[in-house]
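J.: Okay, predicted coordinates and the sequence, questions at the end:
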Amino acid sequence: MTTQGATGAPVDIDAGRAAPGRELTGGIAAHVVAGTYVIGFLAMLAYLQPRGFTDPLTEPGASLDFLAAQPAAMYVWYSVLYLVGGAALPVVVLALRRRLRAADPVVVGVGTVFGLIWAGLLLGAGMLALVGQQAVLAFADVDRGAAVVSWHAISTVQDALGGGIELVGALWLLAVCLAALRIRAIPVGLAGLGLALGLAGLATLVPAAAQISASVFGLGLIVWFTWIALTLLAHSRNTRQGGIDE
């Protein structure tokens, strides 16, 4: 199947689709990423908040007390949300690069860079949180005041890396969905949702809108990653069966 690329010349869309193995792993990885968001939100609502979870950026002392009371739960929460999600994200990024590179190599290439940077930031945020929580807990018995200050500083950096501003993830989404619309490589509704979420991610740059925009971005990504997972898995299945997908 051919269509017009960014230069107006015909391109072979199916050439970018002829990788069922990569689309299979990409689809599975996208489900994993969506799952980390689901687990993260559910754990926060059903377990952490009812037990007194406090934002370390606004109430670092109370947050440190909660961390001391629930160290295992916080360790698992950070691990799933940041390390598992960050490890699965590059697989999705590279699977979509393969599928979309016929649309606009420059846009897709730049988007791929942002996607891989996003994954690195998530991994960095998770490792910082895990090492940081162990360090402040060990230090809290020696000098609680210094431990509170340290926990606030660690949490500030961790939030900056892991989602306080969703600029990098938003740029990846915008690049992917703009490229996809050129060649209809994914459903139009999925691309439209991605563009809307990308704009929500950019809105986290505005302090007054950051909290609401970040929530919209995070919750919307559950839908987006689940939908892209189903799309990639369907394409992989159709390719293996010798079918033609649109």
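T.: It's in. Residues are numbered from 1 along each chain as shown.
J.: C-alpha only now, for contacts and for neighbours.
T.: OK.
J.: host element of Lys11?
T.: Not Lys; residue 11 is Val. Counting by DSSP states H and E, the element that carries Val11 is strand 10-12.
J.: so what secondary structure elements neighbour that strand?
T.: Counting contacts by 3 or more CA pairs under 8 Å, 6 or more residues apart in numbering; DSSP states H and E, strand 10-12 is packed against strand 2-4.
J.: which other residues reach the strand it packs on?
T.: Pro10, Val11, Asp12, Ile13, Asp14, Ala103, Arg182, Ile183 (CA atoms under 8 Å, 6 or more residues apart in numbering).
J.: ok, now how distant is the second one from Thr2?
T.: The spacing between Val11 and Thr2, counted by CA to CA, to the nearest Å, is 5 Å.
J.: Can you pick out the residue with more neighbours from these two?
T.: Val11 (18 against 13; other CA atoms under 10 Å).
J.: Thought Asp104 was touching that one, still the case?
T.: No - the criterion here is CA atoms under 8 Å, and Val11 misses it with Asp104 at 10.1 Å.
J.: The closest residue to Leu230 other than its chain neighbours is in what secondary structure piece?
T.: Setting aside the residues directly before and after it, Leu230 is nearest to Gly27 in space (CA to CA, 6 or more residues apart in numbering), at 6.5 Å. Element membership for Gly27 (DSSP H and E) is helix 20-43.
J.: likewise Tyr75?
T.: In the assignment (DSSP H and E), Tyr75 maps to helix 71-78.
J.: Please list the outside residues in contact with that helix.
T.: Gly40, Ala43, Leu67, Gly126, Ala129, Leu130.
J.: ok, now with 10 Å
T.: 36, 39-41, 43-44, 47-48, 53, 64-68, 79-80, 82-84, 125-131, 133-134, 137 (CA atoms under 10 Å, 6 or more residues apart in numbering).
J.: Show me which residues of that helix are buried.
T.: Within helix 71-78, the residues scored as buried using 16 or more other CA atoms under 10 Å are Pro71, Met74, Tyr75, Trp77, Tyr78.
J.: for comparison:
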Amino acid sequence: MTLTRAGGLAALMCAGTYLFGFALLVTLLAPLGFGTDQIDVQAVMAFNHQRPGLLTVWNTTIYIVNALALALLVVSLSARLRTFDPGWASVAHAIGLIWATLVLGAGMIANVAVEKVSALYPTDPEGAAVLWSVMHSVESGLGGGNEIAGAVWICCVSILGIASRTIPSATNFVGLCTGLSGLATLIVPIGDIAGAVFGLGAIAWFVLIGLHLIRFQRQA
């Protein structure tokens, strides 16, 4: 399997992890308030105690699996864009790997939080709630509370795609809109909405870039 095709499959895997995450977010996890500023910590504690395995699977999929697939996609796209502009392709490469590292770190912290809170909750529910709140804040800072690293990387790839004409225009347009929505997560009043738009836009962009890389490989 070539690096280009592997990158395309990795992009589709990234989209799949986002879809899985959204599916659980709006169904089983909806009452907990994840993805909003209204998280019910006590409900999270009870859910974590009853179904820690589900939260571990969710964290592993949306963070760890996503980060590993993302790293492969970053390398694949950088290798392709480097033929047009080696310098800026290297910058995009670095930013993309930073994003993948942050996402991976967030997943590890989230899974450790599940484990530690599960052990503490039966004897000290209040302490478990405080511990989870602190660890969740760190997790959000790395991989969920804002989307700056991902937004900058997607924008860089899209701009290079436009300049080099190596990526379809529609894909670049979706990428730029997605990246701008990610940057908008810095604006507190619209942070949650911007984050949701970024997530949905990223799904579309991952699918488009994945299909492009796979088709490009078939034509090569």
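T.: Sure, I can see it. What you see is a predicted model; the values in this text were computed from it and never measured.
J.: ok so, going back, list just the nearest of the buried residues of helix 71-78 of structure 1 to Arg99 of structure 1.
T.: Closest to Arg99 of structure 1 out of the buried residues of helix 71-78 of structure 1 is Tyr78 (31.2 Å), distances taken as CA to CA.
J.: hmm, back to that, structure 2: matching residues for the helix or strand following the helix holding Gly27 of structure 1?
T.: Sequence-wise, the next helix or strand downstream of helix 20-43 of structure 1 (DSSP H and E) is helix 60-69. Using TM-score structural alignment, helix 60-69 of structure 1 corresponds to residues 41-50 of structure 2.
J.: thinking Val113 of structure 1 is in contact with Leu173, fair?
T.: No - using CA atoms under 10 Å, Val113 of structure 1 makes no contact with Leu173, being 11.6 Å away.
J.: what touches both of these two?
T.: Val93.
J.: more neighbours, the two?
T.: Legend: neighbour count by other CA under 10 Å for Val113 of structure 1 and Leu173, higher for Leu173 (27 against 15).
J.: what's the matching residue for that one over in structure 2?
T.: Match for Leu173 of structure 1 (TM-score structural alignment): Ile154.
J.: sec struct for that match, please.
T.: What DSSP: H, G, I helix; E, B strand; the rest coil gives for Ile154 of structure 2 is helix.
J.: quick one: the nearest residue to Glu166 of structure 1 once chain neighbours are set aside and Val11 of structure 1, what's the gap?
T.: Spatial nearest neighbour of Glu166 of structure 1, chain neighbours left out: Gly201 (4.9 Å); criterion: CA to CA, 6+ apart. With distances taken as CA to CA, Gly201 of structure 1 is found 31 Å from Val11 of structure 1.
J.: just the helices in structure 2 please.
T.: 3-25, 41-50, 52-59, 66-81, 86-120, 125-143, 148-164, 169-183, 191-219 (DSSP state H).
J.: in the superposed pair, what's the mean gap between the fifth one and structure 1?
T.: It refers to helix 86-120 of structure 2. Superposing on structure 1 and averaging over aligned pairs (mean CA distance after the TM-score superposition for structure 1), helix 86-120 of structure 2 comes out at 0.9 Å.
J.: Neighbours of Cys155 of structure 2, how many?
T.: So Cys155 of structure 2, with other CA under 10 Å, has 24 neighbours.
J.: Quick check: it touching Phe198?
T.: No - Cys155 of structure 2 is beyond contact range of Phe198, at 12.0 Å (criterion: CA under 10 Å).
J.: hey, what's in contact with both of those two?
T.: Joint contacts of Cys155 of structure 2 and Phe198 (CA under 10 Å, 6+ apart) are Gly175, Cys177, Thr178, Gly179, Leu180, Gly182, Leu183.
J.: now, which of these sits nearest Glu126 of structure 2?
T.: Once CA to CA is applied, the member of those that ends up nearest Glu126 of structure 2 is Gly182, at 34.1 Å.
J.: Which position in structure 1 pairs with the closest one?
T.: Match for Gly182 of structure 2 (TM-score structural alignment): Gly201.
J.: how close does that match sit to Gly218 of structure 1?
T.: 9 Å.
J.: coming back round to it: how about the contacts made by the residue nearest to Glu166 of structure 1?
T.: Counting by CA under 10 Å, 6+ apart, Gly201 of structure 1 has contacts 163-171, 173-174, 195, 210, 213-218.
J.: do Phe139 of structure 1 as well
T.: By CA under 10 Å, 6+ apart, the contact list for Phe139 of structure 1 reads Gln133, Gly145, Ala146, Ala147, Val148, Ser150.
J.: Kindly tell me how buried the counterpart of Thr231 of structure 1 in structure 2 is, as a neighbour count.
T.: By TM-score structural alignment, Thr231 of structure 1 lines up with His212 in structure 2. When neighbours are defined as other CA under 10 Å, His212 of structure 2 has 19 of them.
J.: what does Glu166 of structure 1 give?
T.: Neighbours of Glu166 of structure 1 using other CA under 10 Å come to 25.
J.: Ile117 is in contact with that one, correct?
T.: No - using CA under 10 Å, Glu166 of structure 1 makes no contact with Ile117, being 11.9 Å away.
J.: hmm, what's the outermost residue in structure 1?
T.: The outermost residue of structure 1 relative to its centre, with distances by CA atoms, centre = their mean, is Val142 at 37.1 Å.
J.: Tell me the spacing between the residue nearest to Ile190 of structure 2 when sequence neighbours are not counted and Thr27 of structure 2.
T.: The shortest distance from Ile190 of structure 2 to any residue other than its chain neighbours is 7.4 Å, reached at Ala184 (CA to CA, 6+ apart). Ala184 of structure 2 sits 26 Å away from Thr27 of structure 2, going by CA to CA.
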